[in-house]
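Student: show me the folded form of this:
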Amino acid sequence: MKIINGVPSHQSPLRRHRPALMLAVSLLLSGCATFSPDRGMGVVSDIAGHTIKKDVVAIRSVDEAQHADDAVKRLLRRALNVDTAVQVALLNNRGLQAAYNELALAETDLVQESLPPNPTFSISRIAGGGAVEIERQVVGDILALATLPFRSEIARKRFHQAQLRAALETLRLASDVRRSYYRTVAANEMVGLLTDAKSTAEATAKLASKLGETGSLNKLDQAREQVFYAEMTADLASARQEATSSRERLARLMGLWDGDLTFRLPNMLPQLPRRPSALPSIEVDAVTHRIDLQIARIELEALAKALNLTEASRFVTLLDIAGIAKTTKDPDGSRFRERGFDIQFQIPIFDGGEVRVRQAAETYNQAFNRLTEKAINVRSEARDAYRTYRSSYEIARQYEREVLPLRKIITEEMQLRFSSMQVDVFALLTEARQRIASMRAGIDAKRSFWLAQSDLQTAVNGGGSGETPTESRPTTTAQAGGGGGH
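Tutor: Sure thing, here's the model as predicted:
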């Protein structure tokens, strides 16, 4: 609704409309928001500090950029563990900085929505037939002023949503870095294992070739040893390619390029913890801490506010009042004022506001159902992530405690029997293949555990895609069977 106040040419607009101006000023002071010193980053920093124990910074100046770059350089001077890799990414990833820019833009929307519209002042002069007519108008949007507190409250909730979205992007980046880190280190460990295996297979192939020249080994057995060496060569090439690609992905996530690409990583995955974490209230923790669930709750609250606003203003736009005041000057020099008003009614025959109210109500119901669905899914994701975490730990622990130690004992015993001429070289080579297969499976199992731990943290705090990828692990039997037997 708009109201137009005419002002005579000989009277000050401020004096005549002081009550309206006082009302506008009071509304301005009650609903106006100002820019925060940290541009909304306080919430993001708190969440990152409490959830992943890391520092975040929104780079706004050259000094801040230099400070972040110096911190990254210090972290890269030593071999990275998973925590330092995450910290480098949080300081150096430009995509995350773009998310923080989006947060700053959301704050501008908050401030804008908290300000009343600027009034419009106009002067018109019409002359003709010896008469001069002067008209002054001050136009203000009364509906915008009346709904300013409601709009300001909604804008604050939207801004809080933006803060949580920035925090969610922070957690998502941290989760991606953790997973990429474990994949890269596991690939490095696999390259080391297959390098040794290739050397063993090469020595075996040469031995088989010499035995074949003397007639002690037939062509079938020679071919089996040659194909084992060829398979190890191909597997090592694939492992090196996977290690290179994984490292490049990790470098992208950490925002590294040029001279920083020489960062160092361990050659082996970390040892398993002594015991897995016990999380009896995993569902409650997830529902309480998931950032995306908090965003959905705020969305529902904002829509509820918007619904109330829609119901309150459904008929307000149907009435327009225009106040008019004119000053007319006759040819003889005399002046006289004309006053009046113009009222326009829109008759709500076809649309009385029910459409907007129905749209707002259905939008609210839609958000409520989606929030309920998300809460159910969050509980399920938490349960599934925890079960995967525990089972991955048990599998990796089984390899660490039972499979690999037993394989070592078997290999040592086979070497003793070979030295005493109790077994031939072919039995020794078959055992070597099986031990290599067990060690490869052990690396895969340990990698699966660390990835499952990262997925569990994501399921509780948020920041993932909502789907836990399944890590395929080749079995020992399948790998050992590839080389054949004697």
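
Student: please make it C-alpha for all contacts and neighbour counts, starting now.
Tutor: Fine.

Student: just checking, residue 81 touches residue 267?
Tutor: No - look at residue 81 against residue 267 with C-alpha atoms under 8 Å: they stay out of range, at 11.1 Å.

Student: quick one: which of the two has more around it?
Tutor: residue 81 (18 against 15; other C-alpha atoms under 10 Å).

Student: from residue 91, how far off is that one?
Tutor: 16 Å (C-alpha to C-alpha, to the nearest Å).

Student: residue 372 too?
Tutor: As for residue 372, its distance to residue 91 is 35 Å (criterion: C-alpha to C-alpha).

Student: next, the second sequence, to be compared with the first:
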Amino acid sequence: MNRTLKLGVALVPLALAACADAGLVGQASAPGAGFSLVSSGTKQATGASGVWAQSAAEVAANEARARTLVHRKTIGPDTAVQVALMNNRGLQAAYADLGLSAADLWEVAMGRVPSFGVTISGIGEVGLARSLEAVVTGAILDAATVKPRRAIAQTKFQQAQFAALGATIALATETRQAWIDAVAAFEAAALVGRAQGTADAASELAAELGRTGAMNRADQAREHVFTAELAAERADARLEAQLAKEKLTRLMGLWGADIDFYVPDRLPGLPGRRPGRSDVEKLALEHRTDLAIGKLELEAIAQEYRLEGQTRMLSDIEITAGAEVERSDTSTGRETETSRVLEASFEIPLYDTGKLTSRRGELAYMRAANELAQAAVNARSEARSAHAAVTGKYNIARHWRDEVLPLRRTIDAEALKSYNGMLTSTFELIADAREGLEAELSYAEAKADYWHAEAAMTAAIWGGATGGAE
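Tutor: Coordinates of the predicted model:
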């Protein structure tokens, strides 16, 4: 019996080889595990704070804070982004994926708990027989592969962190773009409304001249049609502004009484400095979340195929560890002892698993490596395009502001002088007003294009393309 116990004790370390990694368990089981990278990256990329609500109380607190930021207030783009990061439930669902990845890491870090089975039975043809069989069943495969599996789980956890950061930046970018769209639509509606006032006055004058016989019906119709067209354009601009604001509301996760907020009626002017960054490619290669995920994928594949090679080796072996001692009736003075220490059954495959696994690993690795290389090429191109767009849109908007609009205003002022001096007709005044409106709308559109390009620059550097969670 002593031999049996010694053998069982000798086998226990094999079963305990897959014991928990306390440090890794503490890291993976912590509330908000992995969110520090998301939080710091979000702050650096957007200036806003990422918030992960993990309880009903935290959700309620975020909703209350969002309400104080927007309720019956005129909000800027930074406020809109901050509210979206606190209150968008789609983003919170993306954060839950990060939590699930942490749970997977936690499970791997815990390891499998070994099991022990003890059976006592009496066997013998004559007299008293005692038999003690102790079988120690351990997770031998787990013991052999626990370190690489933990490494893979850690790599997947890192990928989940960058995926959560990418989703956060994507939502921030989309929210900022939606704010720009809403404000630009309200600005366009205001410009059309201002022009409509002039058109209404001209239309009334045309009607009065028609009653006196000084203007025929065709000329009156020309005056009236401009007013009617402006009315349709204004209604369309108001609808576009309403829909754009509704999209912004949705991205910020607002509903009910919380949708009672306002946006400015015009976009900010162009900055005095020329935009753009000469190091945009370098920044993109350093910060883009898709490239970080791709690098980790290479690491995961390398780890995985090393693990699969070991698993393939062990899965072809059936190992049974145990010991059996039989004793017949001690009163006879006879003792028979049989000991079965280890039985191993090998199933030899008809192919070289090592070469097959190596080939699969090589192909999987090269596929991921080429995908990452292409992603880097795309990132560089997108960064250059973003730089070209932001500088180009700035130059176009500045041209409208500094060259076209001053000329249009000079034309309008001179036309009004001529009209007041009865040197030009109402038709010419209205024609100049229409062209002036088109110039104002074109500048407003160019200004919106510039601010869109500014927001897209963040996505190009960080990889948070628009189309985030709604």
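
Student: just the TM-score for the two chains, thanks.
Tutor: In this superposition the chains share a TM-score of 0.89, using TM-score structural alignment, normalised by the length of the second structure; 457 aligned residues with a C-alpha RMSD of 2.6 Å.

Student: returning to that earlier point: for residue 81 and residue 267 of the first structure, list the residues in contact with both.
Tutor: The contact sets of residue 81 of the first structure and residue 267 do not overlap (C-alpha atoms under 8 Å, 6 or more residues apart in numbering).

Student: element containing the closest residue in space to residue 368 of the second structure that isn't next to it in sequence?
Tutor: Counting by C-alpha to C-alpha, 6 or more residues apart in numbering, residue 368 of the second structure lies nearest to residue 298, which is 6.2 Å off, once chain neighbours are set aside. According to DSSP states H and E, residue 298 of the second structure maps onto helix 289-315.

Student: before we move on, the earlier item: more crowded one of residue 372 and residue 91 of the first structure?
Tutor: Neighbours were tallied for residue 372 of the first structure and for residue 91 using other C-alpha under 10 Å; the higher tally belongs to residue 91 (24 against 15).

Student: once you drop chain neighbours, what's closest to the aligned partner of the more buried one in the second structure?
Tutor: The alignment partner of residue 91 of the first structure in the second structure, by TM-score structural alignment, is residue 86. In space, and not counting its chain neighbours, residue 86 of the second structure is closest to residue 51: 5.3 Å by C-alpha to C-alpha, 6+ apart.

Student: any idea how far that neighbour is from residue 78 of the second structure?
Tutor: Counting by C-alpha to C-alpha, the gap from residue 51 of the second structure to residue 78 of the second structure is 15 Å.

Student: which of the two has more residues huddled nearby?
Tutor: residue 51 (23 against 16).

Student: the residue nearest to residue 86 of the second structure against residue 85, yeah?
Tutor: Yes - Residue 51 of the second structure is within contact range of residue 85, at 6.4 Å (criterion: C-alpha under 8 Å).

Student: ok, now which ones touch the equivalent of residue 256 of the first structure over in the second structure?
Tutor: Using TM-score structural alignment as the criterion, residue 256 of the first structure maps onto residue 254 of the second structure. The neighbours of residue 254 of the second structure, taking C-alpha under 8 Å, 6+ apart as the test, are residue 87.

Student: surely residue 254 of the second structure is within a strand?
Tutor: No - per DSSP: H, G, I helix; E, B strand; the rest coil, residue 254 of the second structure lies outside any strand segment and is coil.

Student: distance of it relative to residue 66 of the second structure?
Tutor: 8 Å.

Student: need the residues touching each of these two.
Tutor: residue 87.

Student: so where do the strands sit in the stretch 251-400 of the first structure?
Tutor: Along the stretch 251-400 of the first structure, counting by DSSP state E, counting those that start in this stretch, strands occupy 319-329, 335-345.

Student: to residue 476 of the first structure, which of those strands lies closest?
Tutor: Closest to residue 476 of the first structure of those is strand 319-329 (C-alpha to C-alpha; 79.7 Å).

Student: can you show me the helices along the stretch 151-300 of the first structure?
Tutor: 219-254, 282-289, 291-312 (DSSP state H, counting those that start in this stretch).

Student: which residues touch the aligned partner of residue 235 of the second structure in the first structure?
Tutor: Matched to the first structure by TM-score structural alignment, residue 235 of the second structure sits across from residue 237. Taking C-alpha under 8 Å, 6+ apart as the contact definition, residue 237 of the first structure lies against nothing.
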